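[1] Here is the input, now give the coordinates:
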Amino acid sequence: MLFSGAMTALVTPFKNNALDEEAYRNFIEFQITEGIHGLVPCGTTGESATLSHEEHERVIEICIDQAKGRVPVLAGAGSNNTIEAIRLTRFAKKAGADGALLITPYYNKPTQEGLFQHYKAIAEAVDLPLVPYNVPGRTGCNLLPETLARLAKAFPNIVGVKEATGDMAQGSKTLSSCPQGFSVLSGDDFTALPLMALGGHGVISVTSNLVPGRMAAMVNAFRKGDGAGAARIHHEVFPLHEAMFFESNPIPAKTALHLMGKMEAELRLPLCSIGAAAKEKLTAVLRQMKLI
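    You can find the predicted model right below:
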C-alpha cells in the first residue's frame, strides 16, 4: 500500500511574503530523519489556498526533490474547478509525485453524482494514484461512503481517501464499503488510532509537523500489534492534537514551529498571527511536551 502510516500535511514556510525554500528543505529533512512515512505538500496545512499557481508547483517540486524517493510524496492538487484539478494533477505526475490528494470541490456544493463525475474526470485524464480528501467542515460537502466505494471500484487509480469528517461511523462505513487494499487515512489526528483499530491505514497529520517521530512511532507500534504502546503515545501527544486547533489550522502549527526554531511564523492573509491568549496556551503545551 503506497499511502499508509504517518504522513505529514506539511506547512509551507514563508519569509518576506515569499516561499522560504531553505527553511522548507530543512523542514522536509527533519521530517524524514525523524522517521515519517510520507509527505503531503500543498494541502490545507500548507496554505494552498493562498499560493499562486507558480508557488504551488514550486512547493511540490522542492518536496519531491528533497525527499529523493526516500518516502512517498502525495501532492495536493485539488480544486473546486474540475479542469483546474486535472491541470494540477497532471503537473504533480510530471513533477514525479507518487500520487495526488484531491479535496472535494469547495463552495460549489456538488451532489453525490457531481462528486462522482468530478473524480471520474480526473481519474480518466491522469494515470496517477489519486486520494480524495473529504473534509466537510471546510468544503460544505460530504463525500459519502457509497459514492467513494463506487469510485474505488470503478477506477483502480483511486487508491485511498483522507477521511476528515471526525465521524467514526462514517469511517467505519467507508472501511466496510471500499475494496480490500483501499487506503483509508484519518485526516484528524485525534481519530488516527481509533480509525486504525477499525482497519484504517494511517493518518495525514498536522501534529506530525511538530513531532513526526512520535506520530510514526504510534503507527509503528500499532502495526506490530502493540496496541497498548500505540495508545500510550496517542495519549502523550493528545494535548498537541488539541493545541493545533486553538485557532484555525495552520496558525498554531506554524507558530509552534517558529517557537521551535524551524521557520518564520509568517502567514498569508486572510490568516493572521495567533492571538495572545491562544499563543499563551500553545506555549504552555509546547513546554509541557518539552518541545521548547
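
[2] use CA for all of it now, contacts and neighbours both
    Fine.

[3] which outside residues touch the lengthiest helix in the chain?
    Secondary structure of the chain per DSSP state H: the longest helix is helix 227-243. Here helix 227-243 makes contact (Cα atoms under 8 Å, 6 or more residues apart in numbering) with 189-190, 193, 206-207, 214-215, 217-222, 252, 281-282, 285-286.

[4] What about those residues, which are in helices?
    Among the contacts of helix 227-243, the members falling in helices (DSSP H) are 193, 214-215, 217-222, 252, 281-282, 285-286.

[5] Return the set of buried residues in stretch 170-178.
    171, 172, 174, 175, 177, 178 (16 or more other Cα atoms under 10 Å).

[6] Sequence B follows; please return its structure for comparison with A:
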Amino acid sequence: MKELIGTGVALITPFTENFEVDVDGLKRVVNFNINNGIDYLVVLGTTAESVTLTKKEKQLVIDTIIEASAGKVPLVLGIGGNNTQEVIDEMQTRDLTAFTAILSVSPMYNKPTQEGIYQHFAAIAQMAPKPIILYNVPGRTASNMLPETVIRLAHDFDSIVAIKEAAGDMVQAMRLIAGCPKDFLVISGDDMITLPMILAGGAGVISVIGEGFPKEFSEMVHLGLNKKADDAYKIHYKIAPAIDYIFAEGNPAGIKAVFSKLGICGDTVRLPLVGVSTTLRAKIDAFVNAF
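    Model prediction:
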C-alpha cells in the first residue's frame, strides 16, 4: 500500500453560518491541500464532524471531494463505529470505487475487551471490499487497542494493511513497528510525535495540522522518511506551537480557526462542539500571521 506512505490529512467539513455543508469551501480545502503536496486525503473521519452529518450530507461530502480531487491523490474513507454489523453493512452498500482504503476506528463507548476488539475487526476484515486501516484513538474511544491485538490482526488478515496509531505513546508505536509484518504500515495519528514515529520506522501520518500547513508539514514528513532528521526537526519545531493551539479547545474547532484566518473557509462547527475562544483565536491568528 505505497499510496498510504507519506502525508494524509483528515479533512474538515466546512459549514456555512447557517450550519449547512459549505461545498465551495470544501473544494477550496481539497485544492489547497493537493496543490501544496499532501499525498492522500481522508474523508469523513473524526475531524470531518461526521457524527453530526446526515446520510445525505455524507454523500454530498464524498461526492464533492471526489469531484474536487479529480483522481490526483488517493482517497481513504472513514467507516467505523461500535456496531460491528452496521459497519459491515455500510462497507458493503456504499460505492467505494473511488477509494483506496477504509479507515475504521476501534469501537467506542462499549469498551470491549481486547478479544472483543480483535473479533470486531476480524469480522470486518473478512467482509471488507477494500483494505482496512485500523484506527486506535483511546482518548476518544475509551479503550486502547494494545500492540498485541494489532499485531495479531496484522498477521491474521491480509486485508488489514495499516494502523493509524493515535495513543500518543512512542513506546507503543515502536512495539507496533517492531512486531507487525514488514509491509504493514504504522501511521501516526498524533501530529506532535509524527516525526519521531517516522524516524523509528513509521510510514507517515494522517494529520490535522497538516491540512492547515500542508506544504511545510508534508516536507517534514518526506524529510523524515528520507532520514534527514535535522532538517525535518527544524520544520517540526516551527509548526509545534500550532499543534498545541489547534487541539487546545478541541478538534476541529482549532483547525477551522486556521482555515478561517487563511481565508479558505469559515470556522463554524456543529453542536455539541463550539468555536474557539477569543483568547485562543488571537494566538492562532498571530501564529498564522508570523508563519
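
[7] TM between them?
    Here the TM-score for the pair of chains, by TM-score structural alignment, normalised by the length of the second structure, is 0.95; 289 aligned residues with a Cα RMSD of 1.4 Å.

[8] before we move on, the earlier item: just the buried ones from the contacts of helix 227-243 of the first structure?
    Among the contacts of helix 227-243 of the first structure, those classed as buried by 16+ other Cα under 10 Å are 189-190, 193, 206-207, 214-215, 217-222, 252, 282, 285-286.

[9] Average separation of the helix or strand harbouring residue 41 of the second structure from the aligned part of the first structure, please.
    Using DSSP states H and E, residue 41 of the second structure sits within strand 40-43. Once fitted to the first structure, strand 40-43 of the second structure is off its aligned match by 0.8 Å on average (mean Cα distance after the TM-score superposition for the first structure).

[10] circling back: make TSV out of the buried residues of stretch 170-178 of the first structure and add distance to residue 248 of the first structure.
    Shown next, in TSV, are those (distance: Cα to Cα, whole Å):
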residue	distance to residue 248 of the first structure
171	23
172	27
174	27
175	29
177	32
178	31
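
[11] What does residue 96 of the first structure correspond to in the second structure?
    In the second structure, the residue matched to residue 96 of the first structure (TM-score structural alignment) is residue 98.

[12] can you tell me how far its match sits from residue 74 of the second structure?
    8 Å (Cα to Cα, to the nearest Å).

[13] Of these two, which one has the most company?
    Higher neighbour count among residue 98 of the second structure and residue 74: residue 74, with 19 against 15, using other Cα atoms under 10 Å.

[14] Tell me where the stretch 101-250 of the second structure has strands.
    101-105, 132-136, 160-165, 185-188, 204-207 (DSSP state E, counting those that start in this stretch).

[15] tally of neighbours for residue 119 of the second structure?
    Close neighbours of residue 119 of the second structure, defined as other Cα under 10 Å, add up to 15.

[16] And residue 275 of the second structure, by the same measure?
    Residues near residue 275 of the second structure, counting by other Cα under 10 Å: 20.

[17] How is it classified with respect to secondary structure?
    With DSSP: H, G, I helix; E, B strand; the rest coil as the basis, residue 275 of the second structure sits in coil.

[18] circling back: tell me how far the match of residue 96 of the first structure lies from residue 76 of the second structure.
    From residue 98 of the second structure across to residue 76 of the second structure, the span is 9 Å (Cα to Cα).

[19] what does residue 50 of the second structure give?
    14 Å.

[20] I'd assumed residue 216 was in contact with residue 31 of the first structure.
    No - using Cα atoms under 8 Å, residue 31 of the first structure is not in contact with residue 216, being 10.2 Å away.

[21] Matching residue 43 of the first structure against the second structure, which residue comes up?
    Matched across to the second structure, residue 43 of the first structure falls on residue 45, judged by TM-score structural alignment.
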